[in-house]
Every structure is written in structure tokens, then in C-alpha cells.
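**Student:** Sequence plus predicted model, see below.
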Amino acid sequence: MKTVFVTVGTTSFDELIERITSSEVTQELKIRGYERLVLQVGRGSVLPAADSCSHVRLEAFRFKDSIAEDMRQADLVVSHAGAGSCLEALGAGKPLLVVVNDKLMDNHQLELARQLHMDNHLLYCTCSTLKETLRDMDLSVLQPFPPRQPKNFANFLDKALGVK
């Protein structure tokens, strides 16, 4: 069963939750072959009931100790533009659609999404363009995110501090 996993991290992004569960967006997901929608809604005020979503099977929760398994099972991850959530999805090797909250002032998240999009690691949109982005998306253009190399940072610190 093709699954979309949506995460807002530890924040609230009710507009994304409302939009992704709207009839027109779930219909677009169904057209694209997705049958299951799993939502991590964070501390938002919207927690949709399982039977509130047309076209796809819906599961929703606020928080878990880890969302790694949800990401692993997903065929597509839709995330808010937080760096932690983006890096977790990219590190899991999943196709990622980032939804930027354009209501935030001085939105540094947009810069991250744009750069990772320019590097062909993810797609991004806003809530108002979510349906069209899902309709037009081509996940085959996405490039795998390079694996983490924590040794590089440790070596940099050692050099900067004069340890090496």
C-alpha cells in the first residue's frame, strides 16, 4: 500500500494538516496511487479522525519517541521546512516534498528548501500550491542526499582548536 508520511516536527502547522487532508488533495494523492496517509501533527490544534479523510486511509498522531519507522515505511515524505525533519527524511533516502509555511516572518526555512531543491534533493511548495505540486511532481529527478560524514566535522574542530 503506497504511503505518504507527513510530519510537522515538534511545532504546529495546522494549515498543512488541513490542506493535506482536504478532499481535493487526497483525491490527487489517490490519482498518484497513494492509498495511505500517516500524519504526525505535532502540537497543532488539528488532529483529524481516521474517518475524516476521503479517498485514502488516514492515521494521525501527535508525537512518538521516533518517527524513523514511519519514514522507512513511506513512499513519499511531506514535511514542514524544519532542518531536522528535512535531514531526517533525506537521510532515510525517501523522496521529500517540503511545504514551506509562508506565514512565518523572516522565513529561513525557505532558503534551506530552495537550496536543497536547486541541488535536486527535494521538491518544495506552499500550502496554496500543494495540490498542483503533487499533480506535477516528478520524483525521478531527485538525487540521493550524500551520506553523513561526521568525521569531517570532528577533523575540522580538531584543526580549528589546534588539536591536530
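**Tutor:** Done, it's in. This one's a predicted model, so the numbers in the text were calculated from it and none came from an experiment.

**Student:** Please count neighbours and contacts with C-alpha atoms only from this point.
**Tutor:** Noted.

**Student:** What is the burial count for Asp65?
**Tutor:** Neighbourhood size, Asp65 [other C-alpha atoms under 10 Å]: 5.

**Student:** ok, and the residue positioned nearest the centre of the chain, which helix or strand is that part of?
**Tutor:** Nearest residue to the geometric centre of the chain (C-alpha atoms, centre = their mean): Ser79, 1.9 Å. Element membership for Ser79 (DSSP states H and E) is strand 76-80.

**Student:** Output the contacting helices and strands for that strand.
**Tutor:** Secondary structure elements in contact with strand 76-80, counted by 3 or more C-alpha pairs under 8 Å, 6 or more residues apart in numbering; DSSP states H and E, are strand 3-7, helix 83-91, strand 96-100.

**Student:** Where do the helices of the chain begin and end?
**Tutor:** 14-20, 23-31, 68-73, 83-91, 108-118, 130-136, 150-160 (DSSP state H).

**Student:** hang on, the earlier thing: wait, which of the helices and strands packed on strand 76-80 is closest to Cys53?
**Tutor:** Ranking these by proximity to Cys53 (C-alpha to C-alpha) places strand 3-7 first, at 13.6 Å.

**Student:** One more to weigh against that first structure:
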Amino acid sequence: MGSRERRVVFVTVGTTCFDALVKAVDSEEVKEALLRKGYTDLLIQMGRGTYMPSKDSGNSTLQVDYFTFSPSIADYIREASLVISHAGSGSIFETLRLGKPLIVVVNEDLMDNHQSELAEELADRKHLFCARPQTLQETVESMDLNNLLPYMPGDANQVVSLINKFLGFPVD
């Protein structure tokens, strides 16, 4: 058992309160689905939430831990085998730039939720999976990481050149 490769699922809600996501990943059903997919550890960044996840993994052998905030989550993302994130653009693009498989969980309690549009568009382009708290188990069970396409950030040089030209700065 000691030689088993760690496969960490990192969950982040950013600086918000998204207890519905934390409760969903803390459910026995989602933990069991993650175990069946071969994950060994679950690390939850819970932000301003008040729901406290259980470190007792119940019937599963999934190792669970959590914390509220960190100055940077980049190292957690780098070490993760899978990231489950709220739909904040910073968390989404940081994860995609690091080439990590990503499930974005949309917070349906937000008014005028532009974040869901971003998540759904990137899911349509096959860069990530999109879920709601109540569909997270189903998404984990059905996800095939081989179907994801790498995200290639756009080249902003043309935009920078246009802005520089408009402002009268030298253009390379």
C-alpha cells in the first residue's frame, strides 16, 4: 500500500463561499466515484464557506484534508491529478495553462451568472468538464480524460500592436 502512487483531486472555491460544491465533493457518492477512478487523495480549499468537510473518509480509503485560504494555489494545482473548481475565470485559466484535467462546478446561486457561460463554452470546446453540485457524481463517473483537448491561449501580440499604434507608441 505504501508504494501506491498518489493521485490527488484538488478542489478550489477561490475566495468565495461555495458550500454546495464542498458538500458535493464531501458526499460518500462523489468520494466513492473518485476512488473508482483511481484517485487516492482529496484536498479541498473551502474559502469563506462554513460547511466543514469530513476528514473521516467513511467506507472509502480516500485521504481527505481541507484548508480555507492559501497565498497561492498554483502548487496545489501543479500537484493535482484532477482539479474540481468553481467557475471563476482565474482558477479556470490557471488550471488549463498548467495542463490539468478540470471539472468546473457552476454556482447556480449567483445572480447573472456569466461564469456559467465561460465554463459551458470551454466544455463545448472540450477543454474541461462542466457540472452543477447535484451532477458532480455523474460527471466524475462519466468523464473520460482522453476526450479533453489541450487549451492553447491566444496570441495577444496583434492586440498589443494595435493598442500601441493607437496610442502612438513604436510598433515592432
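**Tutor:** Looks like it arrived, so ask away. Model, not experiment: these values are computed from the prediction.

**Student:** picking up where we left off before, quick one, which of the helices and strands packed on strand 76-80 of the first structure gets closest to Lys64 of the first structure.
**Tutor:** strand 3-7 (11.3 Å).

**Student:** For the closest one, what is the distance to the chain centroid?
**Tutor:** Computed by C-alpha atoms, centre = their mean, to the nearest Å, the chain-centroid distance of strand 3-7 of the first structure equals 7 Å.

**Student:** who does it touch, helix- and strand-wise?
**Tutor:** Packing partners of strand 3-7 of the first structure (3+ C-alpha pairs under 8 Å, 6+ apart): strand 36-40, helix 68-73, strand 76-80.

**Student:** If it's not too much trouble, I'd like the ones you listed exported to JSON lines so that distance to Gln115 of the first structure sit alongside each entry.
**Tutor:** What follows is these, written out as JSON lines (distance: least, C-alpha to C-alpha, whole Å):
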{"stretch": "strand 36-40", "distance to Gln115 of the first structure": "25"}
{"stretch": "helix 68-73", "distance to Gln115 of the first structure": "22"}
{"stretch": "strand 76-80", "distance to Gln115 of the first structure": "15"}
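
**Student:** Which one of those lies nearest to Pro144 of the first structure?
**Tutor:** strand 76-80 (13.7 Å).

**Student:** okay, the helices of the first structure in CSV with mean neighbour count and distance to Val38 of the first structure next?
**Tutor:** Output for these, formatted as CSV (neighbours: other C-alpha atoms under 10 Å; distance: least, C-alpha to C-alpha, whole Å):
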stretch, mean neighbour count, distance to Val38 of the first structure
helix 14-20, 19, 10
helix 23-31, 18, 12
helix 68-73, 16, 8
helix 83-91, 18, 14
helix 108-118, 16, 22
helix 130-136, 16, 16
helix 150-160, 11, 31
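
**Student:** Mind checking the ones you listed for the one nearest to Leu47 of the first structure?
**Tutor:** Going by C-alpha to C-alpha, the one of the helices of the first structure nearest Leu47 of the first structure is helix 14-20, 8.2 Å.
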